[in-house]
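K.L.:
Here you go, sequence then predicted model.
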Amino acid sequence: MDTGSLEGTGAPADQPVWRRPRPGLLRMRRLLLMVWTGVLTVAAGLLLGLLAGPAWTLCALLPPVCAVWGRRLLERNWRSWRYAERADDLLISRGVLWREETVVPYGRMQLVEVTSGPVERRFGLATVQLHTAAAATDATLPGLDPAEAERLRDRLTELGEARSAGL
């Protein structure tokens, strides 16, 4: 299933159509978790072995155990991210334990950025960052296809200009 595809296609017209980040975001975050787990495991094993004695090197197994749990949490977090474009605003929903829904009115947007770091580019991902007048309402959409991120940036910029012109 392409997670960038539309959900709720049989929903009534007044219901938002939700879109999700690409699966590459989950793969990227899992890879980063494994890399940092490896670094922490080696560092903990060496430091504990040299400073506290060989018996303490077993404590270096703690990072891999935590990483197994972290892989599951990463998936739940990835599944919680979604966004929907409505007529007057953009909805962004995220969070597992504490759900957070952000509504960004198009007329309040001041800047829409598309960024893609080296790791994101390797996984074919981009992030859309929305800036508004109030810093508390800035929003981020990670894990988008670069073409979708550019389309969204252009659309949000166009809608933002049209809505702010009426203020």
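P.N.:
Okay, I see it. Numbers count the residues shown, from 1 in each chain.

K.L.:
alpha carbons only for contacts and neighbour counts from here, please
P.N.:
OK.

K.L.:
any chance you could map the helices in this protein?
P.N.:
Under the criterion DSSP state H, helices of the chain are mapped to 23-51, 62-80, 118-122, 146-165.

K.L.:
so which of these comes closest to Q129?
P.N.:
helix 146-165 (9.0 Å; C-alpha to C-alpha).

K.L.:
and the closest one, what does it pack onto?
P.N.:
Helices and strands touching helix 146-165, by 3 or more C-alpha pairs under 8 Å, 6 or more residues apart in numbering; DSSP states H and E, are strand 109-115, strand 126-132.

K.L.:
Distance to Y83 for those strands - can I get that in CSV?
P.N.:
Output for those, formatted as CSV (distance: least, C-alpha to C-alpha, whole Å):
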stretch, distance to Y83
strand 109-115, 15
strand 126-132, 11
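
K.L.:
Structure two is appended below for comparative analysis:
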Amino acid sequence: MSSSQLDPFAPTGVQFRPVSLELIKVRLAAVAFFLLCSAAVAIILFFLLPQKWIGLLVIATVVAIALWLLWLIPRQVRAMGWAVTGTDLQIRKGIMFKSLTVVPLGRLQYVDVEEGPIARHFAIAQVKLHTASATTDAQLPGIPREQAAQLREQIADLAESNLEGI
């Protein structure tokens, strides 16, 4: 038996497609606001407090978090992938803490496609799958807008052909 057959995160015969790398920009933009606000507070603390080391410590913490996120977010996005088989949608993510979510298409009740203003600027959307059980709902972020619409239709057609959902 080969190692790929033993890997639960790489099922045999399933080709995972990556999410759009534009998701990196969207996620970095989302945390940028928080980091800029934190940096502003840190700078204000530096000038207002008589103990300058407290302000410097807060500034250093904000810089460390920013650098860590600049390293982490691209790695997280590159580790994400998805695949549609005839009976399910599989979503894989994670590097250190891996996860493979398998959503049976026959259990789907509806599929949403969503995009916020930042995602819209980068022409990506998020596909949300809602099943009969809330514990098997899934989200697939970072799908190019046109591909998200096609995926929604493909999933709806497959779910209908399985005669259990939608």
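P.N.:
The structure has been received and is ready for your questions. Keep in mind that this is a model prediction, so the values were computed, not measured.

K.L.:
Any idea what the TM-score comes out to?
P.N.:
Superposed pair, TM-score by TM-score structural alignment, normalised by the length of structure 2: 0.84. Supporting alignment: 153 aligned residues with a C-alpha RMSD of 1.8 Å.

K.L.:
Just put the helices and strands packed on helix 146-165 of structure 1 in JSON lines and tack on distance to A147 of structure 1 and mean neighbour count.
P.N.:
Converted to JSON lines, these look like this (distance: least, C-alpha to C-alpha, whole Å; neighbours: other C-alpha atoms under 10 Å):
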{"stretch": "strand 109-115", "distance to A147 of structure 1": "10", "mean neighbour count": "18"}
{"stretch": "strand 126-132", "distance to A147 of structure 1": "9", "mean neighbour count": "20"}
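
K.L.:
quick one, which of the ones you listed is nearest to R27 of structure 1?
P.N.:
Of all those, strand 126-132 sits nearest to R27 of structure 1, with 14.0 Å by C-alpha to C-alpha.

K.L.:
Tell me which residue lies nearest the centroid of structure 1.
P.N.:
Taking C-alpha atoms, centre = their mean, the centroid of structure 1 lies closest to P142, which sits 3.6 Å from it.

K.L.:
Tell me who's in contact with that residue.
P.N.:
Each residue near P142 of structure 1 by C-alpha atoms under 8 Å, 6 or more residues apart in numbering is listed here: P21, L25, L125, A126, T127, V128.

K.L.:
How much space separates the closest residue to L49 of structure 2 other than its chain neighbours from V31 of structure 2?
P.N.:
Once flanking residues are discounted, L49 of structure 2 sits nearest to G55: 7.3 Å by C-alpha to C-alpha, 6 or more residues apart in numbering. Distance of G55 of structure 2 to V31 of structure 2, computed by C-alpha to C-alpha, to the nearest Å: 21 Å.

K.L.:
neighbour-wise, which of the two wins?
P.N.:
The neighbour count for G55 of structure 2 versus V31, taken as other C-alpha atoms under 10 Å, is higher for G55 (20 against 13).

K.L.:
distance of the more buried one from F47 of structure 2?
P.N.:
Distance from G55 of structure 2 to F47 of structure 2, by C-alpha to C-alpha: 8 Å.

K.L.:
now swap in L151 of structure 2 and tell me
P.N.:
From L151 of structure 2 to F47 of structure 2 the distance is 52 Å (C-alpha to C-alpha).
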